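> Sequence unavailable; structure follows:
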């Protein structure tokens, strides 16, 4: 195996990593806001696994593409890049719509209403942020042919999302009907 990787793909993965750091800054600010209003954190057990999986995604993209010498295939790479950009747009639409109620952890603030704006107003899309995560997790590695990383992330993320969504739904159900954050 030889190390071979395009500098533009390295830059793309680094930019996605910087985007994740920006999310953490927003999440920490929003967590302080939520906790000041009596917020309760749910599902702490699965959160470290999410952090590890998302970190592994970025590392896997670079390692597989570089060490396995994956080629850039324009017929696959360009559409996948488009999906990565679209996923980022959807993610930040979610973050903006949820405002201070958005977080990387499940934090429920008693007395707040379910958010029904932005992508959360669509009745057929209950968890749009998780759609963005799934799309990005499959597409980012495939931009540069890292199909093993895409497959492993997709399978592990699907399992983790079952846990996460159950946790989130239970946290929301623990509040009075119609009075929850999403």
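Ah, there it is. Quick caveat: nothing in here was measured; it's all calculated off a predicted structure.
> Going by C-alpha atoms from here, please, whenever you check contacts or count neighbours.
Noted.
> Nearest residue to the most centrally placed residue in the chain in space, ignoring adjacent ones along the chain?
In the chain, the centroid-proximal residue (Cα atoms, centre = their mean) is residue 133; its distance is 3.6 Å. In space, and not counting its chain neighbours, residue 133 is closest to residue 87: 7.1 Å by Cα to Cα, 6 or more residues apart in numbering.
> Residue 24 too?
residue 104 (7.4 Å).
> Could you measure from the one you found over to residue 143?
Distance, residue 104 to residue 143, using Cα to Cα, to the nearest Å: 25 Å.
> Okay, one more to line up with it:
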């Protein structure tokens, strides 16, 4: 029974990710219509594949390996997953049309220093790290957690480098 509930949870996270992609696509169209320039296109398909593999891997591990649900761990990790979703949507709401799953810079726009961006330069990636660590552990899928976390650390090194370079270019742009 706990495997079924975990499958529902992962399905809900998958639907949330699809909602993000809808918002991202709409925001990308808005950005490109205003002269937006995309950075880091080469790593984007790897990022999509890794995040898809997180969901598939967690499900596969739970259904194949059949780890038990450990209430103390599971409920704590579920709380972290929910907090990560809240942080992610706070980031999306704060950035508005500037939020995207891609790195797109619109000339003339300024860096956002509101919401969670007052506290951290990349709060969305904090949400990604927390979710990637916690979601599989809701049902003790530690292999998925370790593999995703290691690969995500490598990918985020590239992604943050690309984004920092793009944001530096935006920050140097003259105000409209």
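Structure's in. What do you need? Owing to the predicted nature of the structure, the values given are computational and were not obtained by experimental measurement.
> one step back: does the counterpart of the residue nearest to the centre of the first structure in the second structure count as helix, strand or coil?
Aligned by TM-score structural alignment, residue 133 of the first structure pairs with residue 128 of the second structure. At residue 128 of the second structure the chain is in helix, as set by DSSP: H, G, I helix; E, B strand; the rest coil.
> Next one: residue 128 of the second structure from residue 3 of the second structure, what distance?
23 Å.
> circling back: with neighbour numbers in mind, choose between residue 104 and residue 143 of the first structure.
residue 143 (28 against 15; other Cα atoms under 10 Å).
> The more buried one contacts residue 78, doesn't it?
Yes. Applying Cα atoms under 8 Å as the test, residue 143 of the first structure and residue 78 come out as touching, 6.8 Å apart.
> Do a quick rundown of the strands in the second structure.
Under the criterion DSSP state E, the second structure contains strands at 37-39, 103-105.
> Deepest in the core, which of the ones you listed is it.
Neighbour counts (mean count of other Cα atoms under 10 Å) averaged over each of the strands of the second structure peak at strand 103-105, with a mean of 23.
> can you name the residues of the first structure that it overlays?
The aligned range for strand 103-105 of the second structure is 106-108, by TM-score structural alignment.
> so what's the corresponding residue of the second structure for residue 30 of the first structure closest to, chain neighbours aside?
The alignment partner of residue 30 of the first structure in the second structure, by TM-score structural alignment, is residue 27. Nearest non-adjacent residue to residue 27 of the second structure, counting by Cα to Cα, 6+ apart: residue 97, 5.1 Å away.
> is it true that that neighbour touches residue 30?
Yes. Using Cα under 8 Å as the test, residue 97 of the second structure is close enough to residue 30 to be in contact (7.2 Å).
> what residue of the second structure matches up with residue 142 of the first structure?
Alignment note (TM-score structural alignment): residue 142 of the first structure maps to residue 137 of the second structure.
> Over to residue 161 of the first structure?
Per TM-score structural alignment, residue 161 of the first structure is aligned with residue 156.
> before we move on, back to that, contacting residues around the match of residue 30 of the first structure?
97, 98, 99, 100 (Cα atoms under 8 Å, 6 or more residues apart in numbering).
> from these, which is closest to residue 35 of the second structure?
Of all these, residue 98 has the smallest distance to residue 35 of the second structure: 12.7 Å, by Cα to Cα.
> Can you report how many residues neighbour the residue nearest to residue 133 of the first structure?
Counted by other Cα under 10 Å, the residues lying close to residue 87 of the first structure total 24.
> Contacts only, for the counterpart of it in the second structure.
If you follow residue 87 of the first structure across to the second structure using TM-score structural alignment, you land on residue 84. Under the criterion of Cα under 8 Å, 6+ apart, the contact list for residue 84 of the second structure reads 126, 127, 128, 130, 131.
> Narrow these to those that are buried.
127, 128, 130, 131 (16 or more other Cα atoms under 10 Å).
> show me what contacts the last one?
Listed by Cα under 8 Å, 6+ apart, the contact set of residue 131 of the second structure reads 80, 81, 84, 85.
> what do you get for the first one?
If a contact means Cα under 8 Å, 6+ apart, then residue 127 of the second structure has 84, 85, 87, 88 as its contacts.
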